[in-house]
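Engineer: heads up, no residue letters with this:
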């Protein structure tokens, strides 16, 4: 067991401050975050060039050292030594919270192992900010972050999450969003979902609908900017996960909507059969308009 008293006593070593930075709008920088960056002796930055723009805007003169996924093995020991010498260090990522889909966790773990105080400042984070305006149930929620890039690996992960009853939160690149939403529709069916892009910026936009509708939209419309993707949790019944609007569509129309997203007809037929809890042959015959032969 270990006990940390963040603001009591006089620790021999320095303190690591985890400082969130704006995810788009510079006005989201807090007074405390600015003051912390001014008073520490060093800033550990994911990208020093990007952070320098922020420092220039707030007239912060504190020097930086880079700390990212490619150099953390060498840099973390250096930073631990400085902290043990009494140097206070602030850690920042390019946007939002350090360690949340960004570098930082390794330094935190190393500090805890060396009994160096770690103090987190509250501030901007994309996932929860987008969630509370999404219209989806905010509690409980399950933050996943970035899914694997390869389709096979992504489908494997999604299949492990399809029975999760919490609202799911993903981050995604605009270049992979189309395929990711199509994969979600393939695994989750027509569950409600929301895409938020360019959060806090002038072009902030929310796209709300079911996964099939969103996949169909993305098949014909490109999106720009970093995206936060939220999907309603499972209701506990596959049939209940199908929206009322989708339930009103014929089986043929449901298959056609999935095919429009780029899904192959055979997979679309299988997905619609699962969503509606009917045999695959029934959907196949509806889609291909095969009439039952008379006895």
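Structural biologist: Perfect, I can see it now. Here the structure is a predicted model, which means the values were calculated and not measured.

Engineer: only C-alpha atoms from now on, for both contacts and neighbour counts.
Structural biologist: OK.

Engineer: would you map the helices across the stretch 101-250 of the chain?
Structural biologist: 105-113, 126-134, 151-161, 177-188, 211-220, 244-247 (DSSP state H, counting those that start in this stretch).

Engineer: any chance of the ones you listed in a markdown table, plus mean neighbour count and distance to residue 194?
Structural biologist: Output for these, formatted as a markdown table (neighbours: other CA atoms under 10 Å; distance: least, CA to CA, whole Å):
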| stretch | mean neighbour count | distance to residue 194 |
| --- | --- | --- |
| helix 105-113 | 16 | 28 |
| helix 126-134 | 19 | 6 |
| helix 151-161 | 14 | 17 |
| helix 177-188 | 23 | 10 |
| helix 211-220 | 21 | 8 |
| helix 244-247 | 14 | 16 |
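
Engineer: out of the ones you listed, which comes closest to residue 6?
Structural biologist: helix 105-113 (12.3 Å; CA to CA).

Engineer: how about the helices of the stretch 101-250 of the chain in CSV, adding distance to residue 46?
Structural biologist: Conversion of the helices of the stretch 101-250 of the chain to CSV gives the following (distance: least, CA to CA, whole Å):
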stretch, distance to residue 46
helix 105-113, 12
helix 126-134, 17
helix 151-161, 26
helix 177-188, 24
helix 211-220, 31
helix 244-247, 44
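
Engineer: between these, which gets nearest to residue 95?
Structural biologist: Among those, helix 126-134 sits nearest to residue 95 (CA to CA), with 9.1 Å.

Engineer: contacts for that closest one next, please.
Structural biologist: Contacts with helix 126-134, where a contact means CA atoms under 8 Å, 6 or more residues apart in numbering, come from 23, 96, 138, 143, 169-171, 194, 196, 199, 206, 208, 228, 230.

Engineer: which pair in the residues you listed spans the largest distance?
Structural biologist: Once CA to CA is applied, the contacts of helix 126-134 give 96 and 208 as the farthest pair, at 23.6 Å.

Engineer: which one's more surrounded, these two?
Structural biologist: Between residue 96 and residue 208, counted using other CA atoms under 10 Å, the more crowded position is residue 96 (22 against 17).

Engineer: shouldn't the more buried one be in contact with residue 24?
Structural biologist: No: Residue 96 is beyond contact range of residue 24, at 9.0 Å (criterion: CA atoms under 8 Å).

Engineer: separation between residue 199 and residue 68?
Structural biologist: 24 Å (CA to CA, to the nearest Å).

Engineer: this is the comparison structure:
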């Protein structure tokens, strides 16, 4: 396999490609990712309808199969059997890089156990995009993904991470963002926060301030879209 503008080449036989796709703006995808999506035997995706929009935009025709947390047990053996037989499969998530707080991590783990070649095709990541514009320390940070629904467990995780004095990053839905902000203030009342919403999309928004200010600002809004929440504890 060859890629435009590069001498890099890689055999596609028996390979699981972990392909990053845009987090919003369809222009945020690499030439190498597009090449991979065109040439693999099939594409395993969380939502075939969403991935089809990307395929249509770039006029790519390929076989899409659904792979998500509900179909994992049924589809994982089929996908790995195909790769083991010499086919190539691209794994994509709804947005961003697969394997980061999504069901793709389980497929990757099983592929590694079977000694199947797993190759990353780098690209967009909401986690890194938000961190890059946060202005917070990024030499060392903690990523917690989506916090547990139980407040007690969420508090323990946050207390452990923020207690280290490290920048801490979580994903959150619009339905739980207010509760999560309240939990963070309860755990660490002296902290600066960045809320990143709808990054790279039309209604992209960044809300900054100390935890009290951000909570106050959010109380005046109707939360919409997925959030990346970054917290930097203030060290006295």
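Structural biologist: Perfect, I can see it now. Predicted model only: the values in this text are computed from it and were never measured.

Engineer: looking at structure 2, name the residue matched to residue 48 of structure 1.
Structural biologist: Under the alignment (TM-score structural alignment), residue 48 of structure 1 maps onto residue 48 of structure 2.

Engineer: let me fix that: residue 35 of structure 1
Structural biologist: By TM-score structural alignment, residue 35 of structure 1 lines up with residue 35.

Engineer: once aligned to structure 1, how far is the helix or strand hosting its match on average?
Structural biologist: In this assignment (DSSP states H and E), residue 35 of structure 2 forms part of helix 31-39. Mean deviation of helix 31-39 of structure 2 from its aligned counterpart in structure 1 after superposition (mean CA distance after the TM-score superposition for structure 1): 0.5 Å.

Engineer: and residue 240 of structure 1, what does it touch?
Structural biologist: So residue 240 of structure 1 contacts nothing (CA under 8 Å, 6+ apart).

Engineer: the helices of the stretch 101-250 of structure 1: which one's closest to residue 259 of structure 1?
Structural biologist: Judged by CA to CA, the one of the helices of the stretch 101-250 of structure 1 that comes nearest to residue 259 of structure 1 is helix 211-220, at 8.7 Å.

Engineer: packing partners for the closest one?
Structural biologist: Counting contacts by 3 or more CA pairs under 8 Å, 6 or more residues apart in numbering; DSSP states H and E, helix 211-220 of structure 1 is packed against helix 177-188, strand 192-197, helix 251-260.

Engineer: gap between stretch 73-92 of structure 1 and the chain center?
Structural biologist: 28 Å (CA atoms, centre = their mean, to the nearest Å).

Engineer: now the end-to-end length of it.
Structural biologist: One end of stretch 73-92 of structure 1 to the other measures 17 Å (CA to CA).

Engineer: quick one: contacts of that stretch?
Structural biologist: Contacts for stretch 73-92 of structure 1 (CA under 8 Å, 6+ apart): 12-21, 36-37, 40-46, 66-67, 98, 104, 106-107, 110-111, 116.

Engineer: buried residues, it. List them.
Structural biologist: 75-76, 79-80, 82-84, 87-92 (16 or more other CA atoms under 10 Å).

Engineer: would you list those residues in JSON lines and tack on distance to residue 57 of structure 1?
Structural biologist: Shown next, in JSON lines, are these (distance: CA to CA, whole Å):
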{"residue": "75", "distance to residue 57 of structure 1": "27"}
{"residue": "76", "distance to residue 57 of structure 1": "28"}
{"residue": "79", "distance to residue 57 of structure 1": "26"}
{"residue": "80", "distance to residue 57 of structure 1": "29"}
{"residue": "82", "distance to residue 57 of structure 1": "27"}
{"residue": "83", "distance to residue 57 of structure 1": "27"}
{"residue": "84", "distance to residue 57 of structure 1": "31"}
{"residue": "87", "distance to residue 57 of structure 1": "24"}
{"residue": "88", "distance to residue 57 of structure 1": "22"}
{"residue": "89", "distance to residue 57 of structure 1": "20"}
{"residue": "90", "distance to residue 57 of structure 1": "17"}
{"residue": "91", "distance to residue 57 of structure 1": "18"}
{"residue": "92", "distance to residue 57 of structure 1": "16"}
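
Engineer: farthest pair within the residues you listed?
Structural biologist: Counting by CA to CA, the most remote pair of the buried residues of stretch 73-92 of structure 1 is 84 and 92, 19.7 Å apart.

Engineer: relative to residue 137 of structure 2, how far out is residue 114 of structure 2?
Structural biologist: Taken as CA to CA, the span from residue 114 of structure 2 to residue 137 of structure 2 is 38 Å.

Engineer: same question but for residue 183 of structure 2, I mixed them up
Structural biologist: Per CA to CA, residue 183 of structure 2 is found 22 Å from residue 137 of structure 2.

Engineer: how about residue 16 of structure 2?
Structural biologist: 34 Å.

Engineer: out of these two, which sits in the busier spot?
Structural biologist: More crowded of residue 16 of structure 2 and residue 137, by other CA under 10 Å: residue 16, with 29 against 13.

Engineer: which strand or helix spans that one?
Structural biologist: With DSSP H and E as the test, residue 16 of structure 2 turns up in strand 15-19.

Engineer: residues in contact with that strand?
Structural biologist: Contacts for strand 15-19 of structure 2 (CA under 8 Å, 6+ apart): 33, 36, 83, 86-92, 97-98, 111, 116-123.

Engineer: 7 Å instead?
Structural biologist: For strand 15-19 of structure 2, the surrounding residues in contact (CA atoms under 7 Å, 6 or more residues apart in numbering) are 33, 83, 88-92, 97-98, 116-122.
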